[in-house]
Structures are given as structure tokens and as C-alpha cells.
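Asks: Have a look at this fold, sequence not included:
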């Protein structure tokens, strides 16, 4: 049910589109997370330049849009609820069999 109310819905349409492009780069195109973070930074910088073009500075509304754009793809994936649940397993160095974690009380 958490997929029906993604946190990204609260963002501006400009921020949503920027984040969506970053998701496409990583998930669909297979671009590495580091490269996607660089592309994300360049898109944010380009938006800032576009906002500053006519007046030389961003107004409050434009700054708010820029503040909505995260700097990492990991944060964006969580806003789209695409950051799956993870379980870290242990692997035997000899046979490579994987074991689920077990916790002992105390």
C-alpha cells in the first residue's frame, strides 16, 4: 500500500521531472549511481542558471524548487518508494551457501 502515496507527490512538477529523469538513468538505462548523481547535479545547476537568467538571481519560489531536488539517486529512489527492502545475508567462504541473520537475545 505504500506504493500508492509516494512522497514525490508533494514536490513541484519541475522537481518531479528532474527526479524522474534521474530514475530513468539508473533503473531503465543502467547508468551507475555515481554517474546518475553527476547528471542530477548538472541538471540542478542548469535549472539554477535558467532561473537566474533574466534577473541574475533566484527568487524564493525558484529556490524552493531547487531545494526539493535531492543530490543523490538513493534519496530519489526512496521518494518514489523504489528503495526495496534489504536483508543482508552471510556467505560461507568455502561453499558460498548463504545464511539468513540470526540474533541471540542478550
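Replies: Looks like it came in fine. Source: prediction; values computed, not measured. Residues are numbered from 1 along each chain as shown.
Asks: Only C-alpha atoms from now on, for both contacts and neighbour counts.
Replies: Noted.
Asks: What's the separation between the spatially most central residue of the chain and residue 40?
Replies: For the chain, the residue nearest the mean C-alpha position is residue 76 (2.0 Å; CA atoms, centre = their mean). Residue 76 sits 10 Å away from residue 40, going by CA to CA, to the nearest Å.
Asks: still on that earlier bit, is it true that the residue nearest to the centre of the chain lies in a strand?
Replies: No - counting by DSSP: H, G, I helix; E, B strand; the rest coil, residue 76 is not part of a strand but helix.
Asks: Using the three-state scheme, assign the spatially closest residue to residue 74 that is not a sequence neighbour.
Replies: With sequence-adjacent residues excluded and distances taken as CA to CA, 6 or more residues apart in numbering, residue 74 is closest to residue 83, at 7.4 Å. Under three-state DSSP, residue 83 falls in the coil class.
Asks: Presented hereafter is structure B, for comparison with structure A:
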């Protein structure tokens, strides 16, 4: 097995706020056992909350730093999982429905 990809995490290159937002969405999804669709909802909700509550100012537009942080946030759970290298390396096999034998691709 090649395990090098587990030790180089792309998430380390992101701003701390983006890291926390991604971690929150990934942790909620994994701990609660949510589906992909529910995980995408959590990711989108975190994005909207950060954009509307934390970074909005009634007098000004987003600062360049806030815009950069929002650009770093994923829009789907699969993207957040990939930033933590949690998406895995999967090989799909065909299974015979009658004898349950596995067939490699």
C-alpha cells in the first residue's frame, strides 16, 4: 500500500477560518453518518453563515481577506473530504447477485 497521500494534506495551505469550516462540515458528516446530499447541505449552510454573519458589513463590501477565505471554502462535501485526504482510494468490483462472487474491473 502507498500511504504517502495521507500525510500531505492540502487543507494545511488554507486560512484557519476555512480550515475550521471544512473540519466542521466533515466532522458533522462523519460523526452523524450523513448522506452526501445532507453533507452538501451542511457545507452550503456554513458558507452562507460565514458570508452573511461573519463577513458582511452593512457599510462596506467584503475585504480582500474575507473574499479569499470564501473562495477557499468548498461548495460540496466531497471537495472538503478531498482537502483532508479522506476521500479514499476506491476500486469498484462487480458482484454476482446469485453466488456473490467478486469480479475485478
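Replies: Right, received. Where do you want to start? Bear in mind the structure is a predicted one, so any value in this text is a computation, not a measurement.
Asks: quick one: TM-score?
Replies: The TM-score (TM-score structural alignment, normalised by the length of structure 2) is 0.87; 101 aligned residues with a CA RMSD of 1.3 Å.
Asks: Please identify every residue contacting each of residue 76 and residue 40 of structure 1.
Replies: Residues touching both residue 76 of structure 1 and residue 40 (CA atoms under 8 Å, 6 or more residues apart in numbering) are 19, 22.
Asks: In structure 2, what sits opposite residue 41 of structure 1 in the alignment?
Replies: Per TM-score structural alignment, the equivalent position to residue 41 of structure 1 in structure 2 is residue 44.
Asks: The closest residue to that match other than its chain neighbours sits in which helix or strand?
Replies: Distance criterion CA to CA, 6+ apart; nearest residue to residue 44 of structure 2, sequence neighbours excluded, is residue 75 at 6.2 Å. In the assignment (DSSP states H and E), residue 75 of structure 2 maps to no helix and no strand.
Asks: Can you tell me the number of residues neighbouring residue 75 of structure 2?
Replies: 17 (other CA atoms under 10 Å).
Asks: OK, contacts around it?
Replies: Listed by CA under 8 Å, 6+ apart, the contact set of residue 75 of structure 2 reads 40, 43-44, 47.
Asks: Mind checking which of those residues are in helices?
Replies: In this view, the contacts of residue 75 of structure 2 that belong to helices under DSSP state H are 40, 43-44, 47.
Asks: what's the closest of those to residue 100 of structure 2?
Replies: For these, the closest approach to residue 100 of structure 2 (CA to CA) belongs to residue 40, at 32.9 Å.
Asks: doesn't residue 77 make contact with the closest one?
Replies: Yes - the pair residue 40 of structure 2 and residue 77 passes the contact test of CA atoms under 8 Å, sitting 5.0 Å apart.
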